[in-house]
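> below are the sequence and a predicted model for it; my questions follow.
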Amino acid sequence: MQASLAGFALGFSLILAIGAQNAFVLRQGLRRAHVLAVCLTCALSDAVLIVAGVAGFGALAEAVPGLERIMRFGGAAFLIWYGARNFLSAWRGGEALEAGEGAGRLGAALLTCLALTWLNPHVYLDTVVLLGSVSAQYDDKIAFGAGAVLASFVFFFGLGYGARLLSPLFRRPSSWRVLDALVGLVMWGIAAKLLMM
């Protein structure tokens, strides 16, 4: 039980910081667009990476020379593009949130979600490397990993479905403009950090 709680606490604290993936889940939750599919995709992706880390695959980055650099530049390029899309949306005036709006295609939402997850080097550092190495300190690595996986499911589904509590605020286009601009700043800030590493 102690290993499970430790895994949950560390996993939750690592995922809590606002980032590209979390901003996307928040936006989808606010729009009520494919929330189940997006939350499930994020949580399952995290689960795969956590299991890989706990199983001892954290050494992959060390075994494949240049992998970290490729991931870093690919992730930065994607975040620059995605941030620019948000800035363009903010400049165009945002969009009022309609009740029950399910804007956007499911395939496009899932591809964006997968790119924000799998092209982000920080995801690998947090899940595969950090959680994987901390799990080695516990006799029950499986319980530690299960706690971290549970934290991902709780966080993503809480964020995605909890976002609807903010929907009255996002009935005004000006609120969307502010959110789009903030998301764009977050994306470009993360991209800048990746390029300066």
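On my side now, so go ahead.
> contacts, neighbours, all on C-alpha from now
Noted.
> three-state assignment of Thr98?
Thr isn't right for residue 98; it's Glu. Judged by DSSP: H, G, I helix; E, B strand; the rest coil, the three-state class of Glu98 is coil.
> please report how far it lies from Ala108.
Distance of Glu98 to Ala108, computed by CA to CA, to the nearest Å: 20 Å.
> which one of those two is surrounded by more residues?
Glu98 (16 against 10; other CA atoms under 10 Å).
> which residues touch Leu185?
Gly83 (CA atoms under 8 Å, 6 or more residues apart in numbering).
> now do Leu166
If you count contacts by CA under 8 Å, 6+ apart, then Leu166 has Leu30 around it.
> just give me the residue closest to the centre of the protein.
Gln21 (2.6 Å; CA atoms, centre = their mean).
> if I pick that residue, what's in contact with it?
If you count contacts by CA under 8 Å, 6+ apart, Gln21 has them with 42, 113, 116-117.
> and of these, the nearest to Ala63?
Thr117 (21.8 Å; CA to CA).
> that closest one against Thr41, yeah?
No. With contact defined as CA atoms under 8 Å, Thr117 does not reach Thr41; the gap is 9.2 Å.
> between the two, which one's more packed in?
Neighbours per residue, other CA under 10 Å: of Thr117 and Thr41, the larger number sits with Thr117, 22 against 19.
> contacts only, for that one.
Per CA under 8 Å, 6+ apart, neighbours of Thr117: 21, 42, 45, 123.
> and the helices in the chain, which stretches?
2-16, 20-31, 35-54, 60-63, 67-92, 106-118, 121-124, 132-135, 141-162, 173-196 (DSSP state H).
> presented hereafter is structure B, for comparison with structure A:
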Amino acid sequence: MQSIIHGFLLSLGLILPLGAQNVFIFNQAANHKSLFKTLPVIIAAGLCDTFLITLAILGVSLIIISMPILQIMIYIIGLIFLMYMAWSLWHEKPSTFNTYNSMSAKKQVSFALSVSLLNPHAIMDTIGVIGTNANIYDGWDKIFFSLTTISVSWIWFLFLAIVGKKIGHIDKSGKYIVLINKCSSIIILIISILIFKSLFELIF
């Protein structure tokens, strides 16, 4: 029970803060007409978190910390993707508009991959926090800890999508969805600025 409670509280504390991944999942659920159409982004984000957490617990992801060049590359690529995402969300219109084309599954997955696998802050949190805390457990306790942290991610992403869909369903005119898109874009832009600051400090 200790490892399960520990994993639950730790992963919940890491995933609750407003980040690019959470913003994007919520945004897509609010913009699409059905929850089913947001499954690509939910599944992609869940698989990415599962992948990162598994690597962190196995210790494989420590390679990233030991290679400054690799860190810089992740920061640069992640920054470019987040800037593009901020621009896309700023110009995105809600599904209540006749001229709106829902973001394709392929684009949802590519954006989800970028905010999950190319987000330096998320990677460092996973490696530095979850990976480190997992080292205090062995055997079944470590397995329970791992499964709990992974489960929290999946449940949280589904919860975000449900809440986003409810808001999108209430907003018949689409004006609030436009506001959500603008706010999402600004939040991701701020995250991009913070990543640029971290990149600058890493290089200089």
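Looks like it came in fine. Small disclaimer: the values here were computed from a predicted structure and weren't measured.
> and the TM-score between them?
Here the TM-score for the pair of chains, by TM-score structural alignment, normalised by the length of the first structure, is 0.87; 191 aligned residues with a CA RMSD of 2.0 Å.
> before we move on, the earlier item: just the buried members of the contacts of Thr117 of the first structure?
Using 16 or more other CA atoms under 10 Å as the burial test, the contacts of Thr117 of the first structure include 21, 42, 45, 123 as buried.
> and the counterpart of the second one in the second structure, how far from Leu52 of the second structure?
For Cys42 of the first structure, the aligned residue in the second structure is Ala45 (criterion: TM-score structural alignment). When CA to CA is the yardstick, Ala45 of the second structure and Leu52 of the second structure sit 11 Å from each other.
> just Ile42 of the second structure next, same as before
To Leu52 of the second structure, Ile42 of the second structure is 15 Å away according to CA to CA.
> the two: who's more crowded?
In this view Ile42 of the second structure and Leu52 are compared by other CA under 10 Å, and Ile42 has more residues nearby, 30 against 22.
> is it true that the more buried one touches Leu158?
Yes. Judged on CA under 8 Å, Ile42 of the second structure makes contact with Leu158 at a distance of 6.6 Å.
> okay, the buried ones among the contacts of Thr117 of the first structure in JSON lines with distance to Tyr82 of the first structure next?
Shown next, in JSON lines, are these (distance: CA to CA, whole Å):
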{"residue": "Gln21", "distance to Tyr82 of the first structure": "11"}
{"residue": "Cys42", "distance to Tyr82 of the first structure": "17"}
{"residue": "Ser45", "distance to Tyr82 of the first structure": "20"}
{"residue": "Val123", "distance to Tyr82 of the first structure": "17"}
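> for the contacts of Thr117 of the first structure, which ones persist in the second structure?
Here is what carries over to the second structure from those, by both residues aligned by TM-score structural alignment, their matches' CA atoms under 8 Å: 21, 42, 45, 123.
> ok, so of these, who is nearest Ala151 of the first structure?
For these, the closest approach to Ala151 of the first structure (CA to CA) belongs to Cys42, at 11.8 Å.
> give me the neighbour count for the spatially closest residue to Asn101 of the second structure that is not a sequence neighbour.
Closest residue to Asn101 of the second structure apart from its sequence neighbours, by CA to CA, 6 or more residues apart in numbering: Ser95 at 7.2 Å. A count of nearby residues for Ser95 of the second structure, using other CA under 10 Å, gives 20.
> swap in Arg164 of the first structure?
20.
> right, and it touches Gly29 too?
Yes. Between Arg164 of the first structure and Gly29 there is a contact under CA under 8 Å: 6.1 Å.
> what separates the residue located most distally from the centre of the first structure from Gly145 of the first structure, distance-wise?
Distance from the centre of the first structure peaks at Asp139, with 29.0 Å (CA atoms, centre = their mean). Plainly put, Asp139 of the first structure is 12 Å away from Gly145 of the first structure if you go by CA to CA.
> for Gly162 of the first structure, what are its contacts?
Gly29.
> from Leu79 of the first structure, how far off is it?
25 Å.
> could you count how many residues lie near the residue nearest to Ile50 of the first structure when sequence neighbours are not counted?
Sequence neighbours aside, Thr127 is the residue nearest to Ile50 of the first structure in space, at 5.0 Å (criterion: CA to CA, 6+ apart). Thr127 of the first structure has 27 neighbours, counted by other CA under 10 Å.
> just the one 3 residues further on next, same as before
The burial metric for Leu130 of the first structure, expressed as a neighbour count using other CA under 10 Å, is 19.
> which residues are in contact with the nearest residue to it once chain neighbours are set aside?
Nearest residue to Leu130 of the first structure, sequence neighbours excluded (CA to CA, 6+ apart): Gly53, at 7.9 Å. By CA under 8 Å, 6+ apart, Gly53 of the first structure lies in contact with 127-133.
> what of Val23 of the second structure?
Applying CA under 8 Å, 6+ apart, the residues near Val23 of the second structure are 184, 187-188.
> go with 10 Å
Residues in contact with Val23 of the second structure (CA atoms under 10 Å, 6 or more residues apart in numbering) are 115, 160, 164, 180-181, 183-185, 187-188.
> please apply the same query to Gly128 of the second structure.
By CA under 10 Å, 6+ apart, the contact list for Gly128 of the second structure reads 56, 61-62, 65, 122.
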